[in-house]
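Peer 1: show me the folded form of this:
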Amino acid sequence: MTTVSTNKDTRTTDADFEAPRAEELAELLVRRTRPPRPGALSASMTFGWRAMLKIKHVPEQLFDVTAFPIMMVLMYTYLFGGALAGSVSSYVQFLLPGILVMSVVMITMYTGVSVNTDIEKGVFDRFRTLPIWRPAPMVGYLLGDVVRYLIASAVMLTVGVVIGYRPEGGLPGVLLGVVLLLVFSFSFSWIWTMFGLLLRSEKSVMGVSMMVIFPLTFLSNVFVDPRTMPGWLQAFVNNNPVTHVASAVRELMAGGWPGVDIAWSLGWSAVFVLAFGWVTMRLYNRK
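Peer 2: Take a look at the predicted model:
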């Protein structure tokens, strides 16, 4: 059946249009210059921006980096301050750097949840077909989450200053502590990308993440000095990566230079990236 369309005095039918021949299509494809392949940094930043756009459309995702940190600081400071240090003002000097590390490390679990959600929606099938650097989607998730960690750090430090925290290291010490924490958190998040690819549902990722994070964060020097603990527990606490990071951040913000704890923190970060990053990419290529 022939359809007719009119435009002023001109009458055109489908028969006036010829389908392009295969040779003509091939000539167009060969002649047209392809766009350059994006570099590793460009692709990773693009996926990082995609992660940030999710927050724009679902601002409730900022709850865990705003309300949650405030609740953690106020609850633990006023709950344990009088019992452990005699006063809130004394305890907050010890607690705030540790609770900062604890809160940001706990937030890292949502990286795995985001990865698992995109897998269930089929988005990763599209990512794997793109001519980009293979780890770019994963690195993009982590880069986007680094911004969330930075927001959480700023919120907690602001609340800490309001209730009496005074870092003797000043602004340089605070910045160095936050940078070290961001490096560690970025590396630690590779654990959750692995679980996000390995497990079948968001609930499974959340459950396993809690089983890993709670012992690491609570069995550390975040709340109390490990010297008050039994000997067998001190052996675990003193070799806990969260303990090294908390000690390094605490000393940096106090104006010191804890070289040993900084070295341990960076060493653990390298181990997490090399071990879990390799497993993550292997799962990503096969899933």
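
Peer 1: only C-alpha atoms from now on, for both contacts and neighbour counts.
Peer 2: Noted.

Peer 1: so which strand or helix has residue 6?
Peer 2: In this structure, residue 6 is located in strand 4-7 according to DSSP states H and E.

Peer 1: helices or strands up against that strand?
Peer 2: Helices and strands touching strand 4-7, as assessed by 3 or more Cα pairs under 8 Å, 6 or more residues apart in numbering; DSSP states H and E, comprise strand 10-13.

Peer 1: so which residue is dead centre in the protein?
Peer 2: The residue lying closest to the centre of the chain (Cα atoms, centre = their mean) is residue 145, at 3.3 Å.

Peer 1: in which helix or strand does that one reside?
Peer 2: Using DSSP H and E, residue 145 sits within helix 136-163.

Peer 1: name the next helix or strand downstream of that helix, please.
Peer 2: Later in the chain than helix 136-163, the nearest helix or strand by DSSP H and E is helix 170-198.

Peer 1: the strand holding residue 6: how far from the chain's middle?
Peer 2: Chain-centre distance of strand 4-7: 57 Å, with Cα atoms, centre = their mean, to the nearest Å.

Peer 1: and for residue 74, the neighbour number?
Peer 2: 16 (other Cα atoms under 10 Å).

Peer 1: tell me what angle the helix or strand containing it forms with helix 136-163.
Peer 2: Residue 74 is part of helix 63-85, with elements assigned from DSSP H and E. Angle of helix 63-85 versus helix 136-163, following axes from the mean of the first three to the mean of the last three Cα atoms, to 10 degrees, is 40 degrees.

Peer 1: what are the contacting residues of the helix or strand following helix 63-85?
Peer 2: Per DSSP H and E, the first helix or strand lying C-terminal to helix 63-85 is helix 88-107. By Cα atoms under 8 Å, 6 or more residues apart in numbering, the list of residues contacting helix 88-107 from outside reads 64-65, 69, 72-73, 77-78, 80-82, 84-85, 149, 152-153, 156-157, 160, 163-167, 181, 185, 188, 213, 217, 221-223, 242, 245-247, 249-250, 253.

Peer 1: another sequence for comparison is provided below:
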Amino acid sequence: MTAIAQTATGAVAAPRVSPSATLRHTMTLSWRSLVQIKHNPMELLDLSVQPVMFLLLFTYVFGGAIAGSTGDYLQFALPGLVAQNMLFASMTTAVGLNTDITKGVFDRLRSLPIARSAPLAGRIVADTLKQVWAFALFLGLGLVLGFRVHTGLIGVAGALAVLLAFALAMSWVAVLVGLRASDQEKVQILMFSLMMPITFTSNAFVRTDTMPSWLQKWVEVNPVSHLSDAVRGLLSGGPVASHAGISLLWAVGIVVVFAPLSIRAFRNRI
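Peer 2: Sure thing, here's the model as predicted:
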């Protein structure tokens, strides 16, 4: 009886996981998600096939009609395509999280002596790092097709930093959808219904002044427009500070709104 009482008391009084341990657990689970790619390369399919398909499609099918030449359109559209792909890639976070929950992976992880937030944070970090691969693929293929970077490595690093900051913010939207949806099919429908209008009503693919006046007002405040312009400025030259600042403000606003909602949904679901 004494041993049982001591065990129960120890369980109640078990210390909380320290911040350093939480960080270590998060990095371990993030590495777990990245290592899976070695055994299942298909996980990078969405981040590999879609960039190639969209870049070739928009450049060679629409480029001549929109800009007069494929080369001019590629120089304009590639930063917007990178921004669009970043948003669509956030679907993988929602789908992967929903899969882990519905298949009981999170239940098994809860039985381990790790921080409760580590599985969620680990997936967010891993999926954000996967965006680096998509960016490198986009830029590499763009260089082969004729895109030119006029700002050097500093501009490329700045563009990647802005994209990753926005991707990290959008991952909280994906987390909320992944937790609320009952299955993968609903996750994909909800995420696509959200991302499609935002990206295609921006200046990612066409210039704002070619659109109807009523649509221009939305395009000018659309976060994807500012993100696309920030990446354009960082890669091709042009205004950067205002567009990058507005993009980061949008990212902060998204985190402020969706992070608490996602954490609450996570605690209720797990």
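
Peer 1: the residue nearest to the centre of the first structure -> the second structure?
Peer 2: Aligned counterpart of residue 145 of the first structure in the second structure: residue 127 (TM-score structural alignment).

Peer 1: ok, its match to residue 117 of the second structure distance?
Peer 2: Going from residue 127 of the second structure to residue 117 of the second structure by Cα to Cα, to the nearest Å gives 16 Å.

Peer 1: repeat that for residue 185 of the second structure.
Peer 2: In terms of Cα to Cα, residue 185 of the second structure sits 25 Å off from residue 117 of the second structure.

Peer 1: higher neighbour count, the two?
Peer 2: residue 117 (16 against 10).

Peer 1: map that one onto the first structure.
Peer 2: Counting by TM-score structural alignment, residue 117 of the second structure lines up with residue 135 in the first structure.

Peer 1: in contact with that match, which residues?
Peer 2: Contacts of residue 135 of the first structure by Cα under 8 Å, 6+ apart are 44, 281.

Peer 1: and residue 264 of the first structure, by the same measure?
Peer 2: Listed by Cα under 8 Å, 6+ apart, the contact set of residue 264 of the first structure reads 241, 244-245.

Peer 1: could you list which of those belong to helices?
Peer 2: Taking DSSP state H, the ones among these that sit in helices are 241, 244-245.

Peer 1: of these, which is the nearest to residue 46 of the first structure?
Peer 2: Residue 46 of the first structure lies nearest to residue 245 out of those, by Cα to Cα, at 29.8 Å.

Peer 1: burial measure for that closest one, as a count.
Peer 2: Neighbour tally, residue 245 of the first structure, other Cα under 10 Å: 29.

Peer 1: residue in the second structure paired with residue 187 of the first structure?
Peer 2: Under the alignment (TM-score structural alignment), residue 187 of the first structure pairs with residue 169 of the second structure.

Peer 1: now do residue 90 of the first structure
Peer 2: By TM-score structural alignment, residue 90 of the first structure lines up with residue 72.

Peer 1: show me the contacts for the match of residue 145 of the first structure.
Peer 2: 90, 92-93.

Peer 1: which of the residues you listed are retained in the first structure?
Peer 2: Retained contacts for those in the first structure, judged by both residues aligned by TM-score structural alignment, their matches' Cα atoms under 8 Å, are 90, 93.

Peer 1: dump the contacts of residue 127 of the second structure into TSV; add distance to residue 218 of the second structure as well.
Peer 2: Output for the contacts of residue 127 of the second structure, formatted as TSV (distance: Cα to Cα, whole Å):
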residue	distance to residue 218 of the second structure
90	23
92	27
93	27
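
Peer 1: which of the contacts of residue 127 of the second structure count as buried?
Peer 2: For the contacts of residue 127 of the second structure, burial is judged from neighbour counts taken by 16 or more other Cα atoms under 10 Å, and it is met by 90, 92-93.

Peer 1: what is the nearest of these to residue 214 of the second structure?
Peer 2: Using Cα to Cα, these come closest to residue 214 of the second structure at residue 90, 29.1 Å.

Peer 1: hang on, the closest one packs against residue 170?
Peer 2: Yes - between residue 90 of the second structure and residue 170 there is a contact at 6.8 Å, judged by Cα atoms under 8 Å.

Peer 1: what is in contact with the two at once?
Peer 2: Joint contacts of residue 90 of the second structure and residue 170 (Cα under 8 Å, 6+ apart) do not exist.

Peer 1: list the helices and strands the helix holding residue 74 of the first structure packs on?
Peer 2: helix 88-107, helix 136-163.
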